[in-house]
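Novice: Provided below are the primary sequence and the corresponding predicted coordinates.
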Amino acid sequence: MGKKLNPHEDGYDAKLKLLQIELVKLQRQVISSGSRLLIILEGRDTAGKDGTIKAITEHLSPRESHVVALSKPTDREEGEWYFQRYVAELPSSGEIVIFNRSWYNRAGVEKVMGFCTDTQYKQFMDSVNEFESLIIKSGTQLIKYYLDIDKEEQAKRLKSRETDPLKQWKISPIDQQAQKKWKDYSLARNAMLKKTSSALAPWTVINANDKKLTHLNLIRDLLARTNYQNKDKKLLIFDSKVVMPCPPLGNKAPNLAP
């Protein structure tokens, strides 16, 4: 008797391929029009940012698409304007750039782990909307995603990292604090979404408990929110239980893991 398919997995590869064809169309449009697209992926530790980025970029031209995952700032960078090192990574004409974590480190891990002062945190929260407004008004399209998972799913994924030799590089002291500081991260996430989901650059929360549904639905939403020729709109219907737009500035956010 054959193996019974998980309904979430049935047809995943075929669905992803069709969406990746749409992504290639999008990139062709970005290149030909000289436009700039910036995608920010934030989220819980183990929420699946790496896998999602791989699904997006797998068939894109590496010359015009870049993934930015900055390491800990150097001593010199510590003395710079906070946004300075990120500005250098913003897309140029005809480019798609994906930030695997971004300036929102300050609103998340730095806040929770005590890597910034209360003053630095407040300065960031008070200025980030204006900073993003300048980016957008200069002609860059900015799309922000927050990948959220529940505590039990995160525990399972952290355990998998410990036993899978191909995931050993992902283990870090910060990840090991994720479960202990779960509530603190939840509070920081809520404050960030409430203060920084602006009308120009709103957040979209992704229920990332199922990795394959995450990939398919995030890509559908991304494609639906961008302009390109020969768009196959029937492919871009996303699951509203996975893709949850966050209302702008202070309005009630989607139901998230507490």
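Specialist: Noted; the coordinates are in hand.
Novice: drop to CA atoms for contacts and neighbour counts, all remaining ones
Specialist: Will do.
Novice: residue boundaries of the helices in the stretch 151-258 of the chain?
Specialist: Remark: helices assigned in the stretch 151-258 of the chain by DSSP state H, counting those that start in this stretch are 151-163, 182-196, 211-224.
Novice: er, the stretch 1-150 of the chain I mean
Specialist: Assigned by DSSP H, counting those that start in this stretch, the helices in the stretch 1-150 of the chain fall at 12-33, 49-57, 75-78, 84-87, 109-113, 118-137.
Novice: Quick one: closest of those to residue 169.
Specialist: helix 49-57 (12.5 Å; Cα to Cα).
Novice: Now do the closest one: distance to the chain's middle.
Specialist: Relative to the chain's own centre, helix 49-57 is displaced by 10 Å; criterion: Cα atoms, centre = their mean, to the nearest Å.
Novice: before we move on, what about stretch 44-54?
Specialist: Chain-centre distance of stretch 44-54: 8 Å, with Cα atoms, centre = their mean.
Novice: Quick one: end-to-end distance for that stretch.
Specialist: Using Cα to Cα, to the nearest Å, the end-to-end distance of stretch 44-54 comes out at 18 Å.
Novice: what's around residue 156, how many residues?
Specialist: Neighbours of residue 156 under the rule other Cα atoms under 10 Å: 11.
Novice: thought residue 241 was touching residue 205?
Specialist: No - here residue 241 does not reach residue 205: they are 10.1 Å apart, not a contact under Cα atoms under 8 Å.
Novice: also this one, for the comparison:
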Amino acid sequence: MGKKHDDEKKSRREYKKTLRQLQVELVKLQNHIIKHDERILVIIEGRDAGGKDGTIKRIIQHLSPRETRTVALGKPSDRDISCWYFQRYTAHLPAAQELVFFNRSWYNRCGVERVMGFCTDEQYHEFLETVPGFEQMLVRSGIKLLKYYLDISREEQQKRLKQRQEDPLKQWKISPIDKAANKYWDEYSLARNIMFARTHHLNAPWTVVRADDKRSARINVIKDLLFRLDYKGKDEALVLPDSDIVFNYAESYLENGMIAP
């Protein structure tokens, strides 16, 4: 018990040290974004309880709130439903000097909306056909777009959803959608696989993150983000991500177990 406890303390110390070093790099990145009027959009998708909130929290923790925004849209209103699907998202796109995170995004359409029957087949197929062109327009306009998918195993999801129910500070995270997540595991897997196949393209590739280990996932998302973006004074050795944890989507990863079945 003593050694296990000591190992955990050492692991936590190393995590905190590395996280702080990476957060210093993030401040450097933000200074570069502000100086050069860049527009950065980061989409964070994943399974329910995949760790999206915690990952974004660590990234933005020491960044300027004036130039950093997190967008987590709720259930669409009747007006939203009557509009062009992408319309309610375009209002939140980054302006010059801004770093914006979408905690879930337009990909709701081929995730929860598809699985839970909140959209029609026609709406779903139209989305899959039009989203690559929409993202290409964003990139051509000068927005730098990064898309991350936090992937966890079925067992880890069950464990985390149970912890949410037992933690009084996480009650706000529990929803009927969460409760159905494990029940519809296979349907969500199929929807995810189709999403990858149809929306992984050169202008906006999907980056998959193996997120069963929360700390490792957070560290490697930050490393990958820093690795992909240019800024002055980058610590190249520090920001090199672990390719076993974070990697560009490829169909072969569905077959070899790198992506949870």
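Specialist: Okay, I see it. Owing to the predicted nature of the structure, the values given are computational and were not obtained by experimental measurement.
Novice: picking that back up, who's more crowded, residue 241 and residue 205 of structure 1?
Specialist: Just comparing residue 241 of structure 1 and residue 205: by other Cα under 10 Å the higher neighbour count belongs to residue 205, 24 against 9.
Novice: What is the neighbour count of the counterpart of residue 204 of structure 2 in structure 1?
Specialist: By TM-score structural alignment, residue 204 of structure 2 lines up with residue 201 in structure 1. Residue 201 of structure 1 has 17 neighbours, counted by other Cα under 10 Å.
Novice: got it, and the one 5 residues further on?
Specialist: Residue 206 of structure 1 is surrounded by 26 other residues when neighbours are defined as other Cα under 10 Å.
Novice: Residue 197 of structure 2 now?
Specialist: Using other Cα under 10 Å, residue 197 of structure 2 is surrounded by 14 other residues.
Novice: For it, which non-adjacent residue is spatially closest?
Specialist: Leaving aside its sequence neighbours, residue 197 of structure 2 sits nearest to residue 251 (Cα to Cα, 6 or more residues apart in numbering; 7.5 Å).
Novice: now swap in residue 253 of structure 2 and tell me
Specialist: Of all residues not flanking residue 253 of structure 2 in the chain, residue 259 sits nearest, at 5.6 Å (Cα to Cα, 6+ apart).
Novice: Please say which position in structure 1 the one you found maps to.
Specialist: Matched by TM-score structural alignment, residue 259 of structure 2 corresponds to residue 256 in structure 1.
Novice: quick one: its match from residue 34 of structure 1, how far?
Specialist: 37 Å.
Novice: Quick check: the aligned residue for residue 35 of structure 1 in structure 2?
Specialist: So residue 35 of structure 1 corresponds to residue 38, using TM-score structural alignment.
Novice: scratch that, residue 221 of structure 1 is what I was asking about
Specialist: In structure 2, residue 221 of structure 1 lines up with residue 224, judged by TM-score structural alignment.
Novice: Ok, residue 110 of structure 1 next?
Specialist: Aligned by TM-score structural alignment, residue 110 of structure 1 pairs with residue 113 of structure 2.
Novice: That match - nearest residue in space that isn't next to it in sequence?
Specialist: The shortest distance from residue 113 of structure 2 to any non-neighbouring residue, by Cα to Cα, 6+ apart, is to residue 119 (5.5 Å).
Novice: and that neighbour, how far is that from residue 80 of structure 2?
Specialist: The gap separating residue 119 of structure 2 from residue 80 of structure 2 is 13 Å, by Cα to Cα.
Novice: Then residue 137 of structure 2?
Specialist: Here the criterion is Cα to Cα. By it, residue 137 of structure 2 lies 22 Å from residue 80 of structure 2.
Novice: swap in residue 223 of structure 2?
Specialist: 36 Å.
Novice: between these two, who's got more neighbours?
Specialist: More neighbours surround residue 223 than the other of residue 223 of structure 2 and residue 80, with 24 against 13 (other Cα under 10 Å).
Novice: Touching, that one and residue 241? I think so.
Specialist: Yes - checked against Cα under 8 Å, the pair residue 223 of structure 2 and residue 241 is within contact range at 5.3 Å.
Novice: so what's the match of residue 35 of structure 1 up against?
Specialist: Applying Cα atoms under 8 Å, 6 or more residues apart in numbering to residue 38 of structure 2 gives the contacts 96-98, 142-143.
Novice: quick one: residue 12 of structure 1 and residue 212 touch, right?
Specialist: Yes - Residue 12 of structure 1 is within contact range of residue 212, at 7.2 Å (criterion: Cα under 8 Å).
Novice: neighbour count winner among those two?
Specialist: Neighbours per residue (other Cα under 10 Å) separate residue 12 of structure 1 from residue 212, with residue 212 holding more: 19 against 14.
Novice: Map the more buried one across to structure 2 for me.
Specialist: The equivalent of residue 212 of structure 1 in structure 2 is residue 215 (alignment by TM-score structural alignment).
Novice: At the geometric centre of structure 2, which residue sits there?
Specialist: In structure 2, the C-alpha nearest the mean C-alpha coordinate belongs to residue 44, at 1.7 Å (Cα atoms, centre = their mean).
Novice: I'd like to know how far that one sits from residue 119 of structure 2.
Specialist: Here the criterion is Cα to Cα. By it, residue 44 of structure 2 lies 21 Å from residue 119 of structure 2.
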